[in-house]
Structure formats: structure tokens, C-alpha cells
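Visitor: Predicted structure and sequence below. I'll ask about it afterward.
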Amino acid sequence: MKSTLTAIALATAALAAQAQDKVTFLTSWYAQAEHGGYYQAVANGIYKKHGLDVTVKMGGPQVNGVQLLAAGQADFLMGKDFQTLNGIQSGIPLVTVAAVFQFEPQGMVTHPDVKSLADLKGKTILMATSARTSWYPWLKAKYGLTDEQTRPYTFNMQPFFADKNTVQQGYPGSEPYTAQQAGQPVKFFLFADEGYPPYGNTIVAMQKIVKDKPDVVRRFVTATLEGWKSYLQDPAPGNALIKKDNPKMDDGTLAYSHKVMKDMKFFDGGDAARMGPGTMTDARWQKTYELMVQGELLKPMANWKDAYTLQFVKAAKP
């Protein structure tokens, strides 16, 4: 009888050990190399090793990630600092738990004659509507630009190619590759190099999950950072899942974006070089908050620090 009870106890323990916490992660756009670490953590069983059954869902132009997160249809979101701070102001209890990229990868694509961002005066600037509530107020104030210079960016580079007096928004792993394939020489200026403070590719959750399931959050952050470290070393497993989710993604674009992320040290540069991947600091968040207030994108608020927590990046050891 004793041996039977022992066997049952062991079987129950084994089943408990095998149980995986189900987690849904929502990306910010169609699957691409900039999402590679999440897909890698699925492909290589890294999430499972940490007791997580993770589903990665693609975002896109018609997907309201914050709305889905708040409605409980996702547990974590690939977000942005401005988005989280705006959420706090609007009464949506978001919280950033890690920064996968130490720098926001947003920047400006220009023709070769542009020597610096200071040369943008007098240029036509193509940008998406979202730029007006994120990076453009900072850029405009820093370099004395005007709203009259701006035109809509339709995510088609032909207008830029056709007009040498035009510049446009872009990401280092995307638009410069498109230009290269079209035989068009360009320059790329990363806003972070000029002091733009937000983090990039952040992991955002609702404050409730941080309070109620801190161990799940800790394991998700740790496993994700492991996934990114693995992806940057050998992206093949993650790329296979990226192409499965987004069949329009090609090997050339993936390879180019992967190289750019490594070369620009988005994952392991900046503070991460000495404090470890995923790290964030109070000082950087304060700079972003102050930037938003100065740009009248945010009203001063006493609870702005609710937008982030450092507890999980301090605990993560990828």
C-alpha cells in the first residue's frame, strides 16, 4: 500500500513538473528579425525549459496591442516607452518589465549629401502619423525643424528615391536594405546616437500580472533574454518560425537585419554591456518622461514611475 501511495505521489509530482504556464506574447508588427529572440525561444525550447508554453502572435497595422493586452487576450506585449507612459496617463495600468533593445531603432534615411541631422532644415521629411506623437517633437525642437516640412510616409520608398531633397523615417535593418536592393545609396542616422532616450523592443505587461504572477513574469523575461542571446548567435531556428508566420519575409532581409542588430549592439550595448541584457535604469526612464512632458506629449504626473519596474531585469540571468 505504501509503495502504491509513493508511486502515485511520484506520478503526481512528475505531472506537476511537466505542467507549463500558458503565455501569449503579442509582437508589434508582422514577423521579422527584430522579433527573432521570441521565436528562437519557442523554436529551441527555451520557454519550455522555464516552464512556459508560449504562443507568439503577430501584430500589424490593424492590431491594437494595448487594447488586446488590457482585455486579457495577451499576457505580454512588445511595446514602446511612450506607449506605456501614455497608458499610465490614460488610466491603463501598463508596466514595462524589460528592455530587449537598449536603444530605440528609429532613425532617418537620407541621400548621401546629408552630413548630419542638422542638415534636415529645408528638406521634405516623410513620416508616419505616429511620429507626431513620438519622435518628431524631439527632432523638431533639437534641430529647429517645422511641421510644414513634413509629408506622409506610405511605407513605399519610391517618393524618396525620386526626390533628392527628401528624407524619410526608417529602421536600420529595413529601409536601408530596400534601398540597397534598388541600387540607391543612402545614409542612416539613428536618433539614439543624438540623445533620443527611449528603449526599444520592450516587454510590457499589465500591472496585475506583475502583482499576481511575478514568477511567471520573471521566467518569461529570463527565457526571452536567453532566446535573444541564442538568436544573435545562430538565427536559423527562429528564422524558420518567422517565415512560417510571415511567408513574405525573405532570407536576404532576415540576414541583413540580423547583422545590423549585432553590429549596432541593440541587445548587448549601452548599459547592457555592464549590467546585463534587458536592463533598464531610473535615469533613462526619467529622461524619456521629461522629454514627453517638454514636448507636450504628456502632462506632468506624480505616478509616471508606475510605467516600469526594475525587479525582473535585476533577477534575470540569461
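Guide: Arrived safely, thanks for sending.
Visitor: contacts, neighbours, all on C-alpha from now
Guide: Fine.
Visitor: which residues in the chain form strands?
Guide: Ranges of strands in the chain, per DSSP state E, are 21-26, 52-57, 76-79, 94-101, 107-110, 124-127, 150-152, 166-170, 187-190, 200-206.
Visitor: what's the most buried one of the ones you listed?
Guide: Mean neighbour count, computed with mean count of other C-alpha atoms under 10 Å, is highest for strand 94-101 among the strands of the chain, reaching a mean of 27.
Visitor: Give me the angle between that one and strand 200-206.
Guide: With axes from the mean of the first three to the mean of the last three C-alpha atoms, to 10 degrees as the basis, strand 94-101 and strand 200-206 are set at 150 degrees to each other.
Visitor: Centre-most residue in this structure?
Guide: N201 (1.3 Å; C-alpha atoms, centre = their mean).
Visitor: what sits against that one?
Guide: Residues near N201 by C-alpha atoms under 8 Å, 6 or more residues apart in numbering: M78, G79, K80, A99, V100, F101, E104.
Visitor: adding another structure so you can compare the two:
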Amino acid sequence: MLSRRLMLVAAVAGLATACSPKPDEATKSAAGAGGLTEIRFATDWRAQGEQGGFYQALATGEYEKRGLKVTIIQGGPGVNVPQLVSSGAVQMGMGSNSFITLNLAREKAPVKAVAAFFQKDPQVLIAHPGTGVNSIADMKGRPILLADASVTAFWVWLKSKYGFTDAQVRKYNYSLAPFLSDKRAIVQGYLSSEPYTIQKEAGFKPGVFLLADEGYPGYATMVLAPDAMIAGKPEVVRAFVEASAAGWKSYLHGDASKADALILKDNPEMTAELLANAREQMRNYGVVESGDAVTGGVGVMTDARWAEFFKVASEQGVYPKDMDYKSAYSLDFVGKK
């Protein structure tokens, strides 16, 4: 869930250093059986429907027919995907949100986003029904439960657009109990997670407000690749992006059973019901196939969108205004529908 994915900025330097090859080894990608190029792809959380396109590409052979032997390595608490990519512990990884990618640029890490498979960041704010909250603007002055990482992420956009203040922030420890006990409270969540849990376990349908539908410009579920691979093996990067795009289209609109089987194998705590709900929400809200993706294809990114995101974040003091934010991404592998 993205709420939990925001925790992934925690450092795991010891793990990365202990088990990582040198960064330039990412370009070597040893050929496996049949001459396939091996790619270890690290996701940002335990296997779930929000990673379904990658699992679908693996299950249906999209990677293999493009010359890749892909192994998906699921993330979890304490796993820092950007660090694993920059250190060479994996060849590619998933970037949860635009802040993570710009953080890499600020730190001058040799890693870039090469595709964004979620045109809409699935971050939501959730309210009790019948409490006068009919839009995000109506949340001004109300207590909002936020994780620590969210305060330096999408919260800066909310303050900029709606005039929210830090006095509204209440600490969120991923328990819904404080939200359920206070009808005035708002809680952060992930489109396909917390709203479903609230409705199923608390017995009411909450008000769900997708930040992206209110203009939040961040991308999500990006593919991160090391600069050395982008420069030295661009055909490998292109093959991975193209195969993943095909996987996402198939997962949303085709037979997802093989991908779901792989997800359930990797993460036994997942359920078929949750996977079906994730697919439904991604389709209904156009998480993958909306905006620039309609004309530019699944996975597309644009300079204009990145500029808009950086403007908001830098004006709120998250990044220096003179930072080279364009070093955070490459458009060479997307937008050629």
C-alpha cells in the first residue's frame, strides 16, 4: 500500500553493501539460460495487485520474448529500493512516488526513472460519510491522520493548494482505530486498500478523495534504472519497459489468473478478493490508462508533468529551486505509442 510504501525511505545501507555487486555490474546483467539477460527487479512492497502488470509480463512471457530473464524481488518494511538499485544489488526497481525519484536527483544518485506506470498516484484522503466533507477543500481545519513520511510528501501539495496547516496533522501509525472513533477525522490511505478495509470491517462506505483527481501531479509505480545501464544497455531498459507496458494492459483487461497465482505464491497473506478489488479500482479510476497515457501509451512521462510537480515541491521548500530536477528521469524509453 502506498501509505506504507512511504516508509521505504528508511536506510538499509548495511544490507545493500553486504550483498551488492559494484554499481557498474548493473550493466553487465549476466546472460542466463538461452542467452537471456538477467534482470532482478525489486518492488516497493509485498506482492499485490498494484504490481500486477509486472507479474503479468513475467507470467505471460512478455519479458522472455524480449530477451530478458526477470526475477521479481518483493519489498517490505525496511527495504530501500532506490538504494538497492544505486548500489547494484538489483538491476532495476520500483519507484513508489515522485518524491522518491527527486530525492535521488537531489542526492546525485546515479539512478533515473525511465517509466511511470501509474499516471495517477493512488493516494487518497478518507472521510466519514454525512459529516459535511464533500471535497478535499472541506477538510480545512479538521484533524488529518498522516504518517511521518507523508508530511514531507503529498502534504506539502495539500498545504499549497488548500491552505491546510500543520496544526491539523495527527500522527498515523497505520491503525484505523483513531479514525473510526472520531467522525471529524480524516485519514490518509491507498485507493485499493483502506477504503475497502473500512467498508468491509467497519460496515460503512467512507468518502474517498483521490488526490490525483484534484490535480495532484505526482507519478507512481515508476521503473528505476541505473545511469550505467541507461547509457550502456539502453536496449535492455527499452525491452523491460515495453514488456511491462504490455503486462499492465493485459493485467487490467485480459486474463489475470497467471499473474495472480504468482502474486499469491510470493505473498500468501494476499487474497484473490483483494487482487480483484485492486484491478477494479485501477480500471475505474484510470490509474494506469489516463492523462498523457491515452495518447503517449502506458508508462509515459512528460517534462511538463515533472516541471509542475517540482514547482509545487520546491516552492514549499522541499527542494532547492535551482535543483536540476530533470536529472531524475529519462524520457528516452516512453511516449512512443
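Guide: On my side now, so go ahead. Here the structure is a predicted model, which means the values were calculated and not measured.
Visitor: Which position in the second structure pairs with the residue nearest to the centre of the first structure?
Guide: Residue correspondence to the second structure (TM-score structural alignment): N201 of the first structure is matched to T221.
Visitor: what does W228 of the first structure give?
Guide: Looks like W228 of the first structure aligns to W248 there (TM-score structural alignment).
Visitor: just Q102 of the first structure next, same as before
Guide: Aligned counterpart of Q102 of the first structure in the second structure: Q119 (TM-score structural alignment).
Visitor: got a list of what that match touches?
Guide: Contacts of Q119 of the second structure (C-alpha under 8 Å, 6+ apart): G218, Y219, A220, V287, V288, E289, S290, G291, D292, A293, G299, V300.
Visitor: Which residues does the longest helix anywhere in the first structure contact?
Guide: Using DSSP state H to define each element, the first structure has its longest helix at helix 214-233. With C-alpha under 8 Å, 6+ apart as the contact definition, helix 214-233 of the first structure has outside contacts at 21, 36-41, 46-47, 50-52, 97-98, 100, 203, 209-210, 237-238, 258, 262, 267, 277-278, 312-313, 315-318.
Visitor: And for R184 of the second structure, the neighbour number?
Guide: Applying other C-alpha atoms under 10 Å, we find 18 residues neighbouring R184 of the second structure.
Visitor: how much space between it and S3 of the second structure?
Guide: As judged by C-alpha to C-alpha, to the nearest Å, R184 of the second structure and S3 of the second structure stand 20 Å apart.
Visitor: just G32 of the second structure next, same as before
Guide: For G32 of the second structure, the distance to S3 of the second structure - C-alpha to C-alpha - is 36 Å.
Visitor: Find the residue closest to T17 of the second structure in space, skipping its chain neighbours.
Guide: Nearest non-adjacent residue to T17 of the second structure, counting by C-alpha to C-alpha, 6 or more residues apart in numbering: S87, 7.3 Å away.
Visitor: Who are the contact partners of A74 of the first structure?
Guide: V23, T24, F25, L26, L68.
Visitor: That one matches what in the second structure?
Guide: Match for A74 of the first structure (TM-score structural alignment): V90.
Visitor: now do D245 of the first structure
Guide: Using TM-score structural alignment, D245 of the first structure pairs with D266 in the second structure.
Visitor: mind listing what the residue nearest to that match when sequence neighbours are not counted touches?
Guide: Nearest residue to D266 of the second structure in three dimensions, chain neighbours excluded: A47, at 6.2 Å (C-alpha to C-alpha, 6+ apart). Shown in contact with A47 of the second structure (C-alpha under 8 Å, 6+ apart): Q74, G75, I263, L264, D266, N267, M270.
Visitor: which residues does the closest residue to the fourth one other than its chain neighbours contact?
Guide: With C-alpha to C-alpha, 6+ apart as the measure, M270 is the residue that lies nearest to L264 of the second structure, at 6.0 Å, once sequence neighbours are left out. Contacts of M270 of the second structure were listed using C-alpha under 8 Å, 6+ apart, and they are A47, Q48, I263, L264.
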